[in-house]
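In: Pasting the sequence and the predicted model now:
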Amino acid sequence: MDIKKHIDKLCQQALSASRHSGTYDSKIKNSVLRSISKNLDINFNKIIKSNLIDIRNASKKNLKDSLIDRLVLNKERILSMQEGLHQIIKISDTLYKTSKGVKQDNGIIVKQMRVPLGVIGMIYESRPNVTIDSAALCIKSGNSVILRGGSESMNSNKALMKCIDNAFKKNKFHQHMVQLIETTDRSAVTHLLTKNQYIDVIIPRGGKGLIEKIVSCSKIPTIKHLDGNCHVYIDKTADAKKAFDISINSKTQRYGVCNAMETLLIHKSFPKKHITKILNKYKEIGVEIRGCKNLIKISSDIILAKETDWFEEYLSPIIAIKVVDSIDDAINHIGKYGSLHTDAIIASDKTMINKFKRLVNSSSVMINTSTRFADGFEYGLGAEIGISTDKLHVRGPVGFEGLTNLKYIVSSQGKLKN
């Protein structure tokens, strides 16, 4: 296969498909999404069989446990994909609808219309669920998308892509609105990143190394987050039960995800007996604790944290914990070491809460809430195509609206510029 010619063809087909997206109303798009959901049921056994091949291959290659965890498909995760599809169906379709409009003093009427971004390139590791989530959001938002999953999930992605293709055929939907790059040759990605005449945005999802490489090589704008070094800060005014429950859930509910807490910050005035209870629970579960000198005074069997630990996204049962002098100390720590992803405060004092949410400049700030809720599905977006820690043009979980833009519609009764 000539990789460059193959990628060029996919890009040309995607651009052509995107120009037809305006011919599909919400009813047709929702019908496609329902068909995909139904096809996940019909092809369940084939999908699981393909996924097991990927899991076995990943184990043979000694991939990290966090990557293998993301790779796994089971009944629960397929049901979650289907629930995401049905949430996307329920999203109000605002494409091609115009604002009321304002008549200017010069006589022209100015309106705005919501439109798709165009062609999206999606590059991701593991996570075969991204194939369905990305396709569904792009279908609903009128974008065509070229998918390139990791080599470790290729069999799973092909099985899921068949569910999408069959849904397109049944509903007479443009076959090139969603395309999967089926080669594992890395040069396919390199060439894709040069196709700025066809592709409007690249969305990478995966490890920090992958995303940094894509950003440095891409001639196309990206929507991205590099890592998820998420923090929970326990204020001196925190309710002890909330502090315990949230600090445990944020870290241990699932380790290998970008919204899991990696660093716990605790105000020095928070009662030591409650700190000890949290530490003992981590030890009981099997979480390795790396703490500051003040924490070791509370529990001497803790590993002394190094400077690098405060930057680390562990994605494993390891946590860094620091005792801080004040909320300002906590905010400064997050500003220095954080990744602008998700950070939480546990407090009962409204002044402290307001200060934290104003000064912590992350894409999601959680108040007395687990960081694990930082997710497009949980936010009611149906699913997310990614999370952005950038400030242009979208921030946080990227759903339907984040895949659209606005254009101006200007009209008059033959007005001429003097």
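Out: Arrived safely. Computed from a predicted model, the values in this text were never measured in an experiment. Numbering: from 1, shown residues only.

In: CA only for contacts and neighbour counts going forward, please
Out: OK.

In: Show residues contacting stretch 161-180.
Out: Stretch 161-180 has contacts (Cα atoms under 8 Å, 6 or more residues apart in numbering) with 10, 13-14, 17-18, 20, 28, 31-33, 35-36, 39-40, 43, 131-132, 135, 139, 143-148, 158.

In: Use this one as the comparison:
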Amino acid sequence: MSTTPGLSPAPAPTTAASLRHVLSHLVMPLLMCVGMGLAYLGAFHNPEPHQLKVAIVGSGPSAQVLAQSLEDKAGGDALDVRTVGSRGEAAGRLKDQAVFGAYVPGGERADGERPGRAEQSGRPELLVASAGSETSATAVEKVFTEVAASRGAPLKVTDVAGTASGDPTGQGLFFLLVAISIGSYASVAVLGAAGGALALWIRALLGLGTGLVVSLIGAVFAGPLFHLVDHDLAGVWAMAWLYSTGILWIGVALHTFLKRWTTLGVMVLFVMLNFTSSGGIFRPELQPGFFGALHAFWNGAGFVEGARSLVYFDGNGLGRYLLTLTLWALAGLVLLAAAWAAETRRRRTAEARAAELRAAAVLAASRVTARGVAAEEEMEEAVAV
């Protein structure tokens, strides 16, 4: 063991001290385990309808009675049933995502006119838009299959907004969100720790550049590699860049305050709460209220719903989702400003402390010098005597 001349070697840590060190670092992964379990199982373990919006096509008393009986049979607030005048109107509301299923009783004509006697025995039809959420479409189909069966008729299901050829389940955008998120929050550790010696504005620019690279990787996944989207790929890429940059800016700023706990912090924000509230697997109408509330303003939901809107629903509601992503990016800038202020204050405090230490060292040195001079003068006087 090498030692500094004149100094005793540092004592080796005891087993107890090493054990305490290891156990203190195990706290984070255990908290991650608890958090992931609470978030994922809480959000996904028991999907049940909650104010799931559906429609009955028809304007007469029979349609009103069917709507009311269906709502009563579902119980509680499981279904939100309304009536629409025609099949065409129902299809339009599905494409606007105002409803998630529309039941056309047997004999209803596409133009909404009263059917003739020959049409009275027509097959009932259910309109869905699986691009909005396959799980919601499946839940609606289950409800109306029972309705049709109770009337002794098989149910015809028509999808008015299908998914891209490379995304038959409609969940590809969710897994694209996962890939972009992991690339973003994993980069936070590098920019926050390894880049800690860099000025904060440089780290912020690196975050912007890293977000660009991550979003380009996501665009390759979404387009030429897996064909998750078949048009408007540039728009999806732009939203991915905005989304990724927001995560990176927030993460870099949080590292100033949280240090080694930053990993846990970004996982809570951008995995535990983000993936579960994004609507990529289950929409909020099939989740507990907490996650449904987060869906209204969380950044993952902004990306997934924005991409769905752009690719499948002619941009309906796109402005709202872009606003969500923009506000998260702006929150990142605000946090960066707070981090800059904190780092500036720490640096000035450290510089002031260093200046005090230097001044104290100079003063001590001058006192030692003065004592030495005085001692020499006393010695000279003694020799002279």
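Out: In hand now; what should we look at? Being a predicted model, the structure only gives us computed values, none of them experimental.

In: now what about the TM-score between them?
Out: TM-score of the superposed chains, computed with TM-score structural alignment, normalised by the length of structure 2, equals 0.28; 177 aligned residues with a Cα RMSD of 6.9 Å.

In: Buried members of the contacts of stretch 161-180 of structure 1 into PyMOL, please.
Out: Selection of buried members from the contacts of stretch 161-180 of structure 1 for PyMOL, criterion 16 or more other Cα atoms under 10 Å:
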select buried, resi 10+13+14+17+18+31+32+33+35+36+39+40+131+132+135+139+143+144+145+146+147+148+158
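
In: secondary structure element for the spatially closest residue to Leu406 of structure 1 that is not a sequence neighbour?
Out: Excluding the flanking residues, the one nearest Leu406 of structure 1 by Cα to Cα, 6 or more residues apart in numbering is Arg114, at 4.6 Å. Secondary structure assignment for Arg114 of structure 1, by DSSP states H and E: strand 109-116.

In: so where do the helices sit in the stretch 1-150 of structure 1?
Out: Assignment of helices within the stretch 1-150 of structure 1 using DSSP state H, counting those that start in this stretch yields the ranges 3-18, 26-42, 44-60, 65-71, 75-90, 129-141.

In: Equivalent analysis for structure 2, please.
Out: In structure 2, the segments counted as helices under DSSP state H are 15-44, 61-74, 87-95, 134-150, 172-189, 200-220, 233-258, 262-267, 274-277, 289-295, 299-312, 318-384.

In: buried residues in the first one?
Out: When you say that, I think you mean helix 15-44 of structure 2. Under 16+ other Cα under 10 Å, the buried positions of helix 15-44 of structure 2 are 32, 35-36, 39-40, 42-44.

In: Including distance to Ala149 of structure 2, could those residues go into a markdown table?
Out: Formatted as a markdown table, the buried residues of helix 15-44 of structure 2 follow (distance: Cα to Cα, whole Å):
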| residue | distance to Ala149 of structure 2 |
| --- | --- |
| Met32 | 46 |
| Gly35 | 43 |
| Met36 | 40 |
| Ala39 | 37 |
| Tyr40 | 35 |
| Gly42 | 33 |
| Ala43 | 31 |
| Phe44 | 29 |
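
In: nearest to Thr158 of structure 2, of the residues you listed?
Out: Thr158 of structure 2 lies nearest to Phe44 out of the buried residues of helix 15-44 of structure 2, by Cα to Cα, at 26.9 Å.

In: Tyr282 of structure 1 is in what secondary structure piece?
Out: Using DSSP H and E, the element containing Tyr282 of structure 1 is helix 272-285.

In: Not counting that helix itself, show me its contacts.
Out: Applying Cα under 8 Å, 6+ apart, the set of residues contacting helix 272-285 of structure 1 from outside is 240, 244, 247-248, 288-289, 298-299.

In: Give me the number of neighbouring residues for Ser277 of structure 2.
Out: The number of residues packed around Ser277 of structure 2, counting by other Cα atoms under 10 Å, is 31.

In: Ok, Lys283 of structure 1 next?
Out: As a burial measure, Lys283 of structure 1 scores 12 neighbours (other Cα under 10 Å).

In: if we can go back for a sec, of the helices of the stretch 1-150 of structure 1, flag the one that's most buried.
Out: Burial of the helices of the stretch 1-150 of structure 1 is given as mean neighbour count (mean count of other Cα atoms under 10 Å); helix 129-141 ranks first at a mean of 25.
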